[in-house]
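Enquirer: Based on what follows, work out the 3D shape:
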Amino acid sequence: MSGLLALLDDVAAIAKVAAASIDDIAGAAAKAGSKAAGVVIDDAAVTPKYVTGFSADRELPMIWRIAVGSIRNKLVFLLPALMLMNAFLPQAITPLLMLGGAYLCFEGAEKIFHVLFPKGDHKVEEDFDIKDPTHLEEEKVAGAIKTDFILSAEIMTIALAAIPVSSLWQEAATLALVGLLITLAVYGAVAVIVKMDDVGLFMAATGRSGAGRAFGRGLVAGMPHLLAALSSVGTLAMLWVGGNIITHGLEVLGWPWLYDQIHHLAEAASLSLPQAAGFVTWAVTAAIDGLFGLALGLLVIPVATRIIGPLVDLFKKPSKSH
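Expert: Predicted coordinates for the structure are as follows:
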């Protein structure tokens, strides 16, 4: 009997430790998620542009596929890679993030270049030419998952840095929880945004009051403009997030001049409007990061389209048998 009681005491003690660990994980996840909030907002702004222009019945399936790809990015690839690098090669994390930031700058700059100079460079135009319309959805989903990988890497790295030092399994569990919750929040919000026109149609057709039906018609009329605006914000977000990754990475690697100059300019601007100092600081920082990202992206375009792209295509081609 005494052995059974001792066993029950041990089980109770283990349960208490497990419960405390779960509380610690939840608390750490909330803190880490708040640290990554800025990139999360950018992620939500980037995604809707990938489903703009498709029929209504394809929007949610596309968002679902992108969300599944995002979870795979975070849990299958980034989580183990970040944990391993954090344990054995932490100095590699910043350079890899900077490579991802350079890619975001390239993608954002390429889209702006395409708008400003639609016939300016045939290599850039090839990136926007979907030669087989039946593969358009596949191209868009693949592009969204690729962009999500870089934004997810930034989110997960920021979250990992904010997690208190603890056991390996607890840090991994916290990071996994952050990844899942952020994915649900981002793609849940995106799904609501892209389906608001359907909600508007329903309200316009079944509303019990004139105001309700008018509101529904307003939603239907306004959503294309909102989605177009979000698409533009998504492109700008690529530039300011990519630019910020690069400037912050340079600061971490021991070249803080550019990061410090941007920080000082943002602080000086915030003094002119102390009532909204936080917003002004963010806006000025984002604007300068975005301009830097655009300049860097424009410099990367010829390298990516004329050197890296052809090399990738060369490796993709199957070897001919003799």
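Enquirer: From now on I want contacts and neighbour counts done on CA atoms only, so please keep to that.
Expert: Noted.
Enquirer: which ones are touching Tyr103?
Expert: Gly242, Gly297 (CA atoms under 8 Å, 6 or more residues apart in numbering).
Enquirer: in the strand or helix carrying it, what's buried?
Expert: Secondary structure assignment for Tyr103, by DSSP states H and E: helix 93-116. Using 16 or more other CA atoms under 10 Å as the burial criterion, the residues of helix 93-116 that qualify are 93-95, 97-114.
Enquirer: To compare against the first, here's the next sequence to fold:
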Amino acid sequence: MPSGLAALLDDVATIAKMAAASVDDVSAAAGRASMKAAGVVVDDAAVTPGYAMGFSPQRELPIIRKIAIGSLKNKFLILLPGALVISAFAPWALTPLLMAGGAYLCFEASEKLWEKLAGHGGGEIAPEELALSSVEQEKKMVGSAIRTDLILSAEITAIALADLAERPLATQAAALALVGLLITVAVYGAVALIVKMDDIGLHLAERRSASARALGRGLVHAMPLVLTGLATIGTLAMLWVGGGILVHGLHEYHLDLVPGVIENLGHAAGQVPLIGPVTEWLATAAASAVVGLVIGGVIVAILHLIPGRHRAAH
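Expert: Just a heads-up that it's a prediction; the model follows:
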């Protein structure tokens, strides 16, 4: 009997060790996949605050909460099952889907740059939008934000899945779920902080302490710069990530001219003493962003040649 109990305890310990190893494996896989998706996460955090702007301060956090719930539904009800089906039955489709998503990121970033350079996209409100009540406008903005989130979350899921392709299906599911949850909490937690930063600044500006008032005024004045900086970083991140995805896809299909040039460029930049890894990464990221800008620019040019699209955009 004692020997049977010892064997049972030994089996339990073995199962516990396997479970712990599995948790570690999922955590490590989720961490690496999250890092690969960092560029899209930055853009997500940069884009979302705009959907809560223009509403009363009391409605800002409820709007962010609605978008965050919609984002979780996107990830867990649509994208996670779809990713697992692709992984199980059509793994060959992952690279072309990833490249299509990368091209879309490049297009989005390039169109933002085009609109900025051409003086378009100045945020003018259409007459039909002015006619909407605040409740209708809020519903419209939340729906638009959730649709945008679906696109960005699909890219995050595809990037993460590509890094998990060799893992067992259960590990893929757990890691994708963990990535989705962590990224949603991180993105919308940051968005909520950004949206309320001016209110925090106003509150501090009313305090008796001179240092608190100075900090509050600084936060209020800094917010436009922060939002502009986030938008710029998000655009650059989209070019870098989208271009990198396309370069990696070309390598997967053994079209190594461009990937080879970028690899050699990165290797040469990495010869700088002490900071070689940093300069190698910067050179590779910059080269990938240039590829993204070229591909995105071509797509933008083609779409602007389509009759009727230019008029519809204005």
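Enquirer: Report the distance from the helix holding Tyr103 of the first structure to the chain centre.
Expert: 13 Å (CA atoms, centre = their mean, to the nearest Å).
Enquirer: And for stretch 295-309 of the first structure?
Expert: 22 Å.
Enquirer: Let me see the residues that make contact with that stretch.
Expert: Ala102, Tyr103, Leu104, Cys105, Phe106, Glu107, Gly108, Ala109, Glu110, Phe113, Lys123, Val124.
Enquirer: Neighbours of the nearest residue to Leu258 of the first structure once chain neighbours are set aside, how many?
Expert: Spatial nearest neighbour of Leu258 of the first structure, chain neighbours left out: Thr247 (6.4 Å); criterion: CA to CA, 6 or more residues apart in numbering. For Thr247 of the first structure, the count of nearby residues is 24 (other CA atoms under 10 Å).
Enquirer: what do you get for the one 3 residues further on?
Expert: The burial metric for Leu250 of the first structure, expressed as a neighbour count using other CA under 10 Å, is 18.
Enquirer: so the residue nearest to Leu258 of the first structure is in which element?
Expert: Residue-wise, Thr247 of the first structure maps onto helix 210-252 under DSSP H and E.
Enquirer: and the angle for that helix with helix 93-116?
Expert: Angle, helix 210-252 of the first structure to helix 93-116, by axes from the mean of the first three to the mean of the last three CA atoms, to 10 degrees: 130 degrees.
Enquirer: If we go by neighbour counts, what in the very next helix or strand once past helix 210-252 of the first structure is buried?
Expert: Proceeding N to C from helix 210-252 of the first structure, the next assigned helix or strand is helix 257-271, under DSSP H and E. Neighbour-count burial for helix 257-271 of the first structure flags Leu258, Tyr259, Ile262, His263, Ala266, Glu267, Ala269, Ser270 (criterion: 16+ other CA under 10 Å).
Enquirer: quick one, what contacts the residue nearest to the second one when sequence neighbours are not counted?
Expert: What it means is Tyr259 of the first structure. Spatial nearest neighbour of Tyr259 of the first structure, chain neighbours left out: Thr247 (5.3 Å); criterion: CA to CA, 6+ apart. By CA under 8 Å, 6+ apart, the contact list for Thr247 of the first structure reads Pro256, Leu258, Tyr259, Asp289.
Enquirer: Please tell me how far the residue lying closest to Leu164 of the second structure once chain neighbours are set aside sits from His251 of the second structure.
Expert: Distances taken as CA to CA, 6+ apart place Gln172 nearest to Leu164 of the second structure, at 6.0 Å, with adjacent residues excluded. Counting by CA to CA, to the nearest Å, the gap from Gln172 of the second structure to His251 of the second structure is 24 Å.
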